[in-house]
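Enquirer: Predicted structure and sequence below. I'll ask about it afterward.
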Amino acid sequence: MESLSTKPQRVPMFSAFLRSRRIRGLIFLLVSLFGLYYLFLNTTKHLGTTSTRVELNGEGEPLDLTQDTPQRGDSDAGQETPMVVLEKRIQHLIDTNRIMVFSKSYCPYSAAAKKLLYSYTQDIKVLEVDLEDNDADIKRVLTKIARGHSTFPSIFLKGESIGGRDNLQALEEKGQLRPRLEALGVSLV
């Protein structure tokens, strides 16, 4: 018959390491954080691919708000402040595009507004403000142009600010979005 021993048995070091509740909790926390990080990266990449960047020359170059644009007869154009120049460039984008959306690539409201607009037409110009170097300045200018609307997205139809995603959704629910887009002359899907 075997004798009963009161001497503790040796447990391999790795096995003892994994038996610790603190270590298991730390491993669980790290795996969870990596999972959330991976999910965040995939979500932001997916949101970013649903919109097109505004192009200046049709050759795939992204919008560069720092480039000089020809001034229409302004003799004192060299004396303008950078904010005035930025405001003119943003106003030019609004005036020359029938549907202009100022968006943030990670914003779920911006993604919903773009999805709704794209369900009607592909004739939309989008500027992802968070991908620009001077995003805070762009937001200040947009707030001024949109008369106080300071959140994203900021949507303009034929130069007129309609606000954001909630206002766009309200137009859709009232059945007014399609007629407004038809009145703009954009090609509908």
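Expert: Happy to help now that I have it.
Enquirer: use CA for all of it now, contacts and neighbours both
Expert: Will do.
Enquirer: measure the residue nearest to Arg98 when sequence neighbours are not counted to Leu181 for me?
Expert: Distances taken as C-alpha to C-alpha, 6 or more residues apart in numbering place Lys158 nearest to Arg98, at 4.4 Å, with adjacent residues excluded. In this structure, Lys158 and Leu181 are 10 Å apart, going by C-alpha to C-alpha, to the nearest Å.
Enquirer: I'd like to know how far the residue nearest to Arg98 sits from Phe40.
Expert: Noted for Lys158: a distance of 35 Å to Phe40, by C-alpha to C-alpha.
Enquirer: who's more crowded, those two?
Expert: Lys158 (18 against 13; other C-alpha atoms under 10 Å).
Enquirer: wait, isn't that one in contact with Ile99?
Expert: Yes. Counting by C-alpha atoms under 8 Å, Ile99 is a contact partner of Lys158 at 6.2 Å.
Enquirer: Let's verify Ile155: helix, strand, or coil?
Expert: strand (DSSP: H, G, I helix; E, B strand; the rest coil).
Enquirer: Below is structure B, check it against A:
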Amino acid sequence: MASIEIYTSPTCGYCHAAKRLLDAKGAGYAETDVSRDADQKQAMVQRSGRRTVPQIFIDGRHVGGYDDLAALDRAGKLDALLG
């Protein structure tokens, strides 16, 4: 299985949608809540170049946010990334 990291905040609907999609795929992930941790948020921005959540990394590769994750799934490419 792939190593998945997801940066989130508890009030983000797109974060919940991304986690539901990953859960439906049976993919485990490490979640980092950036809502109350400025250092973690800065780390996310440095890694992704983006300030919004969620930001998702699969095996260290930035795949983007929920829309990007869903697009990979619709294109049939997500399962291969998840291993």
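Expert: Yep, that arrived. Not measured: the values here are computed from a predicted model.
Enquirer: how about the residue nearest to Arg98 of structure 1, what's its match in structure 2?
Expert: Using TM-score structural alignment, the partner of Lys158 of structure 1 in structure 2 is Asp59.
Enquirer: Likewise for Ile145 of structure 1?
Expert: Per TM-score structural alignment, Ile145 of structure 1 is aligned with Arg47.
Enquirer: excluding its backbone neighbours, what's nearest the residue nearest the centre of structure 2?
Expert: A centroid search over structure 2 (C-alpha atoms, centre = their mean) returns Ile56, at 2.3 Å, as the residue closest to the centre. Of all residues beyond its chain neighbours, the one nearest Ile56 of structure 2 is Ile6 (4.5 Å), with distances taken as C-alpha to C-alpha, 6+ apart.
Enquirer: quick one: which helix or strand includes the one you found?
Expert: strand 4-8 (DSSP states H and E).
Enquirer: what stretch of structure 1 does that strand fall on?
Expert: Aligned by TM-score structural alignment, strand 4-8 of structure 2 corresponds to residues 99-103 of structure 1.
Enquirer: Need the residues that contact the matching stretch.
Expert: Stretch 99-103 of structure 1 is contacted from outside by 93-94, 110, 114, 123-130, 152-158, using C-alpha atoms under 8 Å, 6 or more residues apart in numbering.
Enquirer: how about the helices of structure 2, start to end?
Expert: Counting by DSSP state H, structure 2 has helices at residues 13-24, 38-48, 66-74, 78-82.
Enquirer: Output those as CSV; include the columns mean neighbour count.
Expert: What follows is these, written out as CSV (neighbours: other C-alpha atoms under 10 Å):
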stretch, mean neighbour count
helix 13-24, 16
helix 38-48, 15
helix 66-74, 16
helix 78-82, 15
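Enquirer: so how many other residues sit close to the nearest residue to the match of Ile145 of structure 1 once chain neighbours are set aside?
Expert: Excluding its sequence neighbours, the residue lying closest to Arg47 of structure 2 (C-alpha to C-alpha, 6+ apart) is His62, at 7.9 Å. Neighbourhood size, His62 of structure 2 [other C-alpha under 10 Å]: 16.
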